[in-house]
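Peer 1: What would the 3D arrangement of this be:
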Amino acid sequence: MIHILEHTLSHTIEDSVKLLPFLFFTYLLMELLEHTTGGKVQNKIKNAGKVGPLWGGLLGIMPQCGFSAAAASLYAGRVITVGTLLAVFLSTSDEMLPIFISEAVAPATIFKILGAKVCIAIISGFLAELVYVNVFKKKEKDMDIHVVCEEEHCSCEDGVLKSALKHTFKIFIYILLITFMLTFVIELIGEDQLAVVFQDIPVVGEMIAALVGLIPNCASSVVITELYLSGIIGAGAMMSGLLVNAGVGLLVLFRLNRDWKQNVGIMAALYGFGVFWGVIIELLGIVF
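Peer 2: The predicted structure follows:
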């Protein structure tokens, strides 16, 4: 048990510390926008959100879950749209790329998978934006970065730098605690036992893989990637699990965004897109 606790603590600190630069620069940017921009600049940022899913899909592919955490924070302040947020979530995939590289996977295969994730993320982001605005008749709220201050119960009259540091520290502690609990549970269960829940059955395999992928911990992306490389699951299940694997982005979203129904809707959309695209890939017989 002591060994498990030590191992859990080590991984938790290592994974969480990686997020600090992303969190700090995100909150610093948000504080600068809050303190220095007028209505005209805010409108430009909001209008730029119409092509946000394109940039979200491209930037999210970087092998760092810090982008998903940053995107969740920006969405809570309504700097980016729901389509952009989903594009980042679908594009990012925690430990997938480092594992592929360490396992000496062919560069062509890696680029195909990354390219597929980017294309799926961009298409899904624009589709989500279209449905959100034209079908559900929802309207994106005006940029309100101060909502993050209110949610964190902090005073933001201390200047840009100090306020950004306060936000970074508070959300970092939150991520640290949640990550520790999740990692501890996974360590107790064991990654081998976690792998047993996968079934290489059409649709069912994709649904289970996506559920595992929703776990906001690097272990889920590790398990899914290793199972795919071992030939235990197919390309469809692999893609389903990795598409929904947004790292700690969902944790940050639920922590900062006040609308819990909206948060649940975003998570459901993420899961639905992951399963849908995984099934399509499996039915088409696509092999990377």
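Peer 1: only C-alpha atoms for contact and neighbour calcs from this point on.
Peer 2: OK.
Peer 1: Stretch 178-189: which residues count as buried?
Peer 2: I178, T179, F180, L182, T183, F184, I186, E187 (16 or more other C-alpha atoms under 10 Å).
Peer 1: residues in contact with it?
Peer 2: I4, L5, T8, L9, H11, T12, S16, L194, P216, N217, A219 (C-alpha atoms under 8 Å, 6 or more residues apart in numbering).
Peer 1: Equivalent analysis for stretch 30-44, please.
Peer 2: With C-alpha under 8 Å, 6+ apart as the criterion, stretch 30-44 contacts L74, M143, I145, H146, V160, S163, A164.
Peer 1: I have a second one here; can you model it like the first so I can compare?
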Amino acid sequence: MVEILIDSFKDTIKVVPLLFIIFFTVDYIMLKVNKDNKLIERLSKYDYIGGSLLGLVPQCGIPVAMARLYSNGHISLGMLAAVFISSSDEALIIIGAHPEKLGFMFKLIFVKILIGMAAGFIINLLIKEKRNRIKGCTINCDCPKCRRNKNILTHNLIYTARVTAFLIITVFIINYGVSVLGEESLHAILGKNTYLQPIIASLIGMIPSCISSVVLAEAFIKGAIGVGPLVAGLCANTGYGILIVMKELPLKKAMKIMILIQGISITVGELIYIFGGK
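Peer 2: Sure thing, here's the model as predicted:
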């Protein structure tokens, strides 16, 4: 258990500098550059395109940071979904490590970007939301507690520390559960080559741990699952981003986002399974 706790700490702490830089930069832009909100309004027209491209960055800190920006009302639901769906992870590294699969890896990245763009566009077109959804406080908050920490540096240091503590505890619980279950059990859960595979793969992919994407990649390399289930699982894999959604947003709203990502992932996975040779 101690080893799992140490691994969970190491997995989380490596993204902390990136999270702080992104949090601080965005708050600075919101205060100094975007006082009238015109910058965000202009960028929001193309935000799902940028979101899907951000997914190329092989850092789980990107989905986490984007989840926080969404909860603060700085980005749209379409951009959040695009980032979640297209985000890169350990699975791509594992697949790319096999020379015969290198070409497929680039195709997979391209497909995930297209899915992210298409999903973001449709979501923004069909779903209109109000901004400033966060439960807690932002840099612009004027409550007594925030007035004591009005400095932008202090505000973001405190927020990053809270996010880090939350992630360490949550990731430890998840990693412990996965270690008890075991990778072989996850492979077994994927089952035989049926129409249920994309659904099961997407549920495994939603587990906010690198082990989920590793299991999916290894299952694909071994021939246990096809392209459809692999795409479904990796599109549903949001890294730690979904944990921030659960932390920052009301439970009902967070569950709707989870179901939305799951629905998109399963639909795409099933279509590829049916029409793309599984």
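Peer 1: Could you get me the TM-score between them?
Peer 2: After superposition, the two chains reach a TM-score of 0.91 (TM-score structural alignment, normalised by the length of the second structure), with 274 aligned residues with a C-alpha RMSD of 2.2 Å.
Peer 1: which one among the contacts of stretch 178-189 of the first structure gets closest to S240 of the first structure?
Peer 2: Distance to S240 of the first structure, by C-alpha to C-alpha, is smallest for P216 among the contacts of stretch 178-189 of the first structure, at 14.8 Å.
Peer 1: Provide a list of residues in contact with the closest one.
Peer 2: T179, L182, N245, A246, G247, V248, G249, L250, L251.
Peer 1: Give the equivalent position in the second structure for it.
Peer 2: In the second structure, P216 of the first structure lines up with P208, judged by TM-score structural alignment.
Peer 1: how close does the residue nearest the centre of the first structure sit to Q64 of the first structure?
Peer 2: With distances taken as C-alpha atoms, centre = their mean, the residue of the first structure nearest its centroid is A246 (2.4 Å). Distance, A246 of the first structure to Q64 of the first structure, using C-alpha to C-alpha, to the nearest Å: 10 Å.
Peer 1: One more: E226 of the first structure?
Peer 2: 18 Å.
Peer 1: of those two, who's got more company?
Peer 2: More crowded of E226 of the first structure and Q64, by other C-alpha atoms under 10 Å: Q64, with 22 against 19.
Peer 1: Can you tell me the residue that sits opposite that one in the second structure?
Peer 2: In the second structure, Q64 of the first structure lands on Q59 (TM-score structural alignment).
Peer 1: I figured its match hits S86, correct?
Peer 2: No: taking contacts as C-alpha atoms under 8 Å, Q59 of the second structure lies outside contact range of S86: 12.0 Å.
Peer 1: element containing L23 of the first structure, please.
Peer 2: helix 20-36 (DSSP states H and E).
Peer 1: Centre of the chain to that helix, how far?
Peer 2: Distance of helix 20-36 of the first structure from the chain centroid (C-alpha atoms, centre = their mean, to the nearest Å) equals 19 Å.
Peer 1: Break down the stretch 51-200 of the first structure into its strands, ranges please.
Peer 2: Counting by DSSP state E, counting those that start in this stretch, the stretch 51-200 of the first structure has no strands to list.
Peer 1: If any of the contacts of stretch 178-189 of the first structure are buried, put those into a PyMOL selection.
Peer 2: Buried members of the contacts of stretch 178-189 of the first structure, defined by 16+ other C-alpha under 10 Å, are picked up in PyMOL with:
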select buried, resi 8+9+11+12+16+216+217+219
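Peer 1: In the contacts of stretch 178-189 of the first structure, find the pair that's most separated.
Peer 2: Maximum distance among the contacts of stretch 178-189 of the first structure (C-alpha to C-alpha): 22.5 Å, for S16 and L194.
Peer 1: and G269 of the second structure, what pairs with it in the first structure?
Peer 2: G269 of the second structure maps onto G278 in the first structure, by TM-score structural alignment.
Peer 1: ugh, wrong one, I meant E184 of the second structure
Peer 2: Mapped onto the first structure by TM-score structural alignment, E184 of the second structure lines up with D192.
Peer 1: Run a quick neighbour tally on that match.
Peer 2: 9.
Peer 1: What of the one 5 residues further on?
Peer 2: When neighbours are counted by other C-alpha under 10 Å, V197 of the first structure registers 11.
Peer 1: so who does it touch?
Peer 2: I208.
Peer 1: how close does whatever residue of the second structure lines up with K166 of the first structure get to I21 of the second structure?
Peer 2: By TM-score structural alignment, K166 of the first structure lines up with I158 in the second structure. Counting by C-alpha to C-alpha, the gap from I158 of the second structure to I21 of the second structure is 13 Å.
Peer 1: Going by secondary structure, P208 of the second structure is in what exactly?
Peer 2: Using DSSP H and E, no helix or strand contains P208 of the second structure.
Peer 1: ok, so what distance separates it from I173 of the second structure?
Peer 2: 11 Å.
Peer 1: Over to P17 of the second structure?
Peer 2: 23 Å.
Peer 1: now the helices for the stretch 101-250 of the second structure?
Peer 2: For the stretch 101-250 of the second structure, applying DSSP state H, counting those that start in this stretch gives helices covering 102-126, 144-148, 152-181, 183-190, 197-205, 210-221, 227-236, 241-248.
Peer 1: okay, those helices, which one's buried deepest?
Peer 2: Comparing the helices of the stretch 101-250 of the second structure by mean neighbour count (mean count of other C-alpha atoms under 10 Å), helix 227-236 ranks first with a mean of 30.
Peer 1: how many degrees apart are that helix and helix 102-126 in direction?
Peer 2: If you take axes from the mean of the first three to the mean of the last three C-alpha atoms, to 10 degrees, helix 227-236 of the second structure sits at 60 degrees to helix 102-126.
Peer 1: so helix 227-236 of the second structure matches what in the first structure?
Peer 2: Helix 227-236 of the second structure covers residues 235-244 of the first structure once aligned (TM-score structural alignment).
Peer 1: can you check stretch 3-14 of the second structure too?
Peer 2: Going by TM-score structural alignment: stretch 3-14 of the second structure matches residues 7-18.
Peer 1: element containing the closest residue to M239 of the first structure other than its chain neighbours?
Peer 2: Of all residues not flanking M239 of the first structure in the chain, G278 sits nearest, at 5.5 Å (C-alpha to C-alpha, 6 or more residues apart in numbering). Following DSSP H and E, one finds G278 of the first structure within helix 260-283.
Peer 1: mean deviation of that helix from the second structure?
Peer 2: With mean C-alpha distance after the TM-score superposition for the first structure, helix 260-283 of the first structure departs from the second structure by a mean of 0.9 Å once superposed.
Peer 1: helices or strands up against that helix?
Peer 2: helix 82-91, helix 204-213, helix 235-243, helix 249-256 (3 or more C-alpha pairs under 8 Å, 6 or more residues apart in numbering; DSSP states H and E).
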